[in-house]
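Asks: got a sequence here, can you build the structure:
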Amino acid sequence: MPVFWLIVIVLALAAVGFILGRARALQSAGGDRRDLHSLPIYYGSNVAMKSLVPAFLLMIGWLIAQPFAVNYAVSGMIPDSVISEGSSRGLILAEVRRTSDGLTNAVASGALTDDMARDAGADLDAVTTRLKDAGQVVTSQITQPVLHAAQRYRALNATGNWVMTGLVLLTALVGVLWGLKETNADFRARNVVEQGVMALLIAAASIAVLTTIGIVFSLIGNTWVFFNLYPAGDFFTLLEWAPSFSGRGGSSSLGVLPLLWGTFYISIVALLVAVPVGLFAAVYLSEYASPTVRSFAKPMLEVLAGIPTIVYGLFALLTIGPMLLSVFGPDGTGWMGGQRAVITAGLAMGIMLIPFVSSLSDDIINAVPQAMRDGSYGLGATKSETIKQVILPAALPGIVGAILLAASRAIGETMIVVLGAGAAARLSLNPFEAMTTVTAKIVSQLTGDSDFASPEALVAFALGMSLFVLTLGLNVLALFIVRKYREQYD
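Replies: Below is the predicted model of the structure:
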């Protein structure tokens, strides 16, 4: 059964349990809700919660654990002899999963019978031909071990899904019966429901931590596979980015340094635009602007944050680039050879980041207590002196946080870089030359028909892991700065 319909059925059982629990509570009190310990809605919520929560926890746990169990079972079917040099068992399992998906799609479209998709003795050529006719072949060549493993993978997944469906529905039904059994006039339903809601709130607060852990582990696995195929020393020290898709990528030069330099260079240019403009705008809106001007200017400034980045990329390509080319191009100073350059993407990205700096800084400056302003004015300081010597130092930790958010946004930007800065990976100090970033190369390496088992495709995960570590270090540094100045001005 599809997961969607399983969720719908569990929700329906919980709704029925809610109605029955509420009615049973009123019945136990003789129809007088004043004789109940809690409101009737709590009794119904208790039954619904005991049905929903265990069933959904079981379903989520099963969906997480099943792929690992199936991969472990199928991995033993792959002999070491089929793992060629430059490949790994994990990459063969990826081919098995894609072949399994192809078998499922071919059966659904009628191009392949279910018996042929299940039969381990099915003719390899016949299955391959029908998969090709159905447009389901996603690997260059299907071998007999891969086909057998794919058939086993498909069968185990199907069995696991049916077992999960039965257990989840049984758990939901048992939860309804359990909740109805303990429903009576003296049952402390409100206390139980509030404790359950508290547990759900704690679980929701833990999602950020669990998500971060999940991202890290998903990157680590493929990064490890990449470094088994390509030397880590070359990746972190080579000054050239030249992927080659010949063979299995043995002639590639995959040095990350030019990409990191392009990422930081474009981000620095963007911050040089966004930080002064955004901070000055925040000071004006919070300290100088009249309520009428503020009510109009602040929403208009924040509109910039809602513009899609592809629009900023087009703006960089069609407006900023030609404008800079007319000034610094062959007809001007001659410094700029084309409209795609670091400064083109940096200016467009800086405009995009202005509301991130201005809006957050404005809120932080407004949060500075009015008593600090009044005390400064009472000592004879002017408005400008108060801003420079009292307000900005007191708001500095929050302003650093706003700048950090803008920097993280700049480092992770892709579309503006692709359209405005070009795709050249180079080490240069010239802002009028085309460069590229880590995120842009991640997109390009995972786009197209390249062999996923090659270093050129797996390098995207190593790039993502490197970027994650760098941004984590940036966050730690900013946290240190914030704590240092917060202690100074508290």
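Asks: make it CA atoms for all contacts and neighbour counts henceforth
Replies: OK.
Asks: which residue is nearest the centroid of the chain?
Replies: Closest residue to the average C-alpha location of the chain: Ile215 at 7.9 Å, with C-alpha atoms, centre = their mean.
Asks: would you mind pulling the contact partners of the helix or strand it falls within?
Replies: Using DSSP states H and E, Ile215 sits in helix 207-229. For helix 207-229, the external contacting residues (C-alpha atoms under 8 Å, 6 or more residues apart in numbering) are Gly86, Ser87, Ser88, Gly90, Pro455, Leu458, Val459, Phe461, Ala462, Gly464, Met465.
Asks: let's see this one next, to set against the first:
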Amino acid sequence: MGITGFTIFAVIALSILGYIVARVRALAGAGGDRRGLHSLPTYYGTNAAMFTAVPALGVLAIWLLAQPMMIENRVSAMIPASVIGEGSSIGLIMSDVRRVADGLDVVVAQGALGVDEAKNLSADTDVRKTLADVGVALGSDVKPEVLAAAQTYRASAQSGRLWMTAVVLALAAIGFVFSVAMSKPDFRARNTVERGVLALLMIAASLAILTTIGIVFSMLFESINFFRLHPWTDFFFGGSWAPNFRGDSDLSILPLLWGTLYISIIALAVAVPIGLFAAIYLSEYAGPKVRAIAKPLLEILAGIPTIVYGLFALLTVGPALVRIFGRGDEGLLGVEWMSGATAVLTAGLVMGIMLIPFVSSLSDDIINAVPQSMRDGSLGLGATPSETIRQVVLPAALPGIVGAVLLAASRAIGETMIVVLGAGAIAKFSANPLEAMTTITTRIVSQLTGDTDFASPETLVAFALGLTLFVLTLGLNVIALYIVRTYREQYD
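Replies: The predicted structure is shown next:
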């Protein structure tokens, strides 16, 4: 068990002890009669456990997040500019520093080096051989500056962990003593616990918002760095995508945006009619037994990993389309419009299949939410079931269905694996659905794959692409929510 695990275990054990002691103390103060207590005995114990564990574990979480950043800032300042300028970057150097520091931890843990030897290890020692003897692989020779930084990194991390344990356990002990001392019969334990639970719920709700803000700002700052190195006019208004990592790249989002929208439109053309018709059948025509079987079977499609859909596109749908549209006389149509299995149509068809349960499930819930009185009124006036669906149910559910379609569109725009395996990797403008194209998401993966220099525009462009994609999908979601909330009230 590491020192962090030991700290968490100690805090939890102390909180359990606080629960027991506070509960017993409160009952003892009331002479063993619960009626003499302001709150139930459980609240006194919960109050003690909460005061013991929550502040301590909160500080522990913040410490674990902040310590690596503080250590990296301190250690990165030790790296001379001459080392960084040798065809490398500070990010790659820090990766080597962390790898060497981890290696020193391993050799000390396995007894190959003593603690003092690891601190005083010099560059003259064959560090790579020492680390290799215990199975720690390094991709390059260890420079003296990297070794010194790794030793500082390791020492700072160890010192930080010790201080973390001391501070967290001290907070837990203070909370334990304070909460147990408060556990008297007249203490309003229930009110305190309820306020504490409310605060925890508010923090949990805020975390989602703060996470979204953090994601946006992280992409925004890197996008700003990209636009300092590459003109924004070429990114938004250029006509080609040709990164080459030599400083003369064409990095326009327009070909990628065209491929993204083209594939998404084909996917929606497949998913929306099938999903909507399936929802109408399940909600209006299917009996309870059929619905109980058909709806779960349809929603199983939503649980299939997207990589499986990608393989299905590559191995089944793509070759089937080639047999129809390609290979000259061998094709069923006698033409050669499609030269390979990867094409916009391949990815669009498979992505549409993936979106069918998404559209059908949302549409089914929306159609079922239409009041039954509207159906009864239409049928009572002599309309047939099909006329009722067309003229009453669907118009009433249309805002929600439009919202479901827009949400499905945002899901299609963000898809990656199906496009990687089914659509190809060519960024271009073309109206032919039988040609290979690519999307924004696949280019983001490509630009960030491998040992890339994060100071180059060819890598930073991935953040600009991600920010643009985020704004696009956010806009679709906002429009969907606006439509649903604006028009749904007419039928409540």
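Asks: any idea what the TM-score is?
Replies: The TM-score (TM-score structural alignment, normalised by the length of structure 1) is 0.89; 482 aligned residues with a C-alpha RMSD of 2.8 Å.
Asks: before we move on, the earlier item: any idea how far the helix holding Ile215 of structure 1 is from the chain center?
Replies: Counting by C-alpha atoms, centre = their mean, to the nearest Å, helix 207-229 of structure 1 is centred 12 Å from the centre of its parent chain.
Asks: the helix or strand just after that helix: average distance to aligned residues in structure 2?
Replies: As assigned by DSSP H and E, the chain's next helix or strand after helix 207-229 of structure 1 is helix 232-237. When structure 2 is superposed, helix 232-237 of structure 1 averages 3.3 Å from its matched positions, counting by mean C-alpha distance after the TM-score superposition for structure 1.
Asks: for structure 2, which segments count as strands?
Replies: Per DSSP state E, structure 2 carries strands over the ranges 241-242, 250-251.
Asks: quick one: closest of the ones you listed to Ala170 of structure 2.
Replies: Comparing the strands of structure 2 against Ala170 of structure 2 with C-alpha to C-alpha, the closest turns out to be strand 250-251 (54.1 Å).
Asks: quick check: the aligned residue for Ala286 of structure 2 in structure 1?
Replies: If you follow Ala286 of structure 2 across to structure 1 using TM-score structural alignment, you land on Ala289.
Asks: count the residues that sit near its match.
Replies: Neighbour count of Ala289 of structure 1, defined by other C-alpha atoms under 10 Å: 15.
Asks: any buried residues in stretch 99-112 of structure 2, and which?
Replies: Under the neighbour-count criterion of 16 or more other C-alpha atoms under 10 Å, stretch 99-112 of structure 2 has Arg99, Val100, Ala101, Asp102, Gly103, Leu104, Asp105, Val106, Val107, Val108, Ala112 buried.
Asks: my error: substitute stretch 212-232 of structure 1 in the last question.
Replies: Within stretch 212-232 of structure 1, the residues that count as buried by 16+ other C-alpha under 10 Å are Leu219, Ile220, Asn222, Thr223, Val225, Phe226, Phe227, Leu229, Tyr230.
Asks: so which of the residues you listed is the closest to Gly332 of structure 1?
Replies: Tyr230 (44.9 Å).
Asks: grab the nearest non-local neighbour of that closest one.
Replies: Nearest residue to Tyr230 of structure 1 in three dimensions, chain neighbours excluded: Pro455, at 6.7 Å (C-alpha to C-alpha, 6 or more residues apart in numbering).
Asks: hang on, the one you found packs against Gly249?
Replies: Yes. The pair Pro455 of structure 1 and Gly249 qualifies as a contact (C-alpha atoms under 8 Å) at a distance of 6.2 Å.
Asks: what number of residues lie near the aligned partner of Leu251 of structure 2 in structure 1?
Replies: By TM-score structural alignment, Leu251 of structure 2 lines up with Leu254 in structure 1. Here the number of neighbours of Leu254 of structure 1 (other C-alpha under 10 Å) works out to 25.
Asks: what's the answer for Gly114 of structure 2, then?
Replies: Counted with other C-alpha under 10 Å, the neighbours of Gly114 of structure 2 add up to 14.
Asks: distance of the closest residue to it other than its chain neighbours from Asp96 of structure 2?
Replies: Setting aside the residues directly before and after it, Gly114 of structure 2 is nearest to Val108 in space (C-alpha to C-alpha, 6+ apart), at 5.7 Å. Taking C-alpha to C-alpha, to the nearest Å as the measure, Val108 of structure 2 and Asp96 of structure 2 are separated by 18 Å.
Asks: relative to Ile389 of structure 2, how far out is Arg323 of structure 2?
Replies: According to C-alpha to C-alpha, Arg323 of structure 2 stands 40 Å off from Ile389 of structure 2.
Asks: repeat for Ser95 of structure 2
Replies: 62 Å.
Asks: ok, the two, which is more surrounded?
Replies: Ile389 (18 against 13).
Asks: minimum distance to Ala199 of structure 2: which of the strands of structure 2 has it?
Replies: Among the strands of structure 2, strand 250-251 comes nearest to Ala199 of structure 2, with 46.7 Å by C-alpha to C-alpha.
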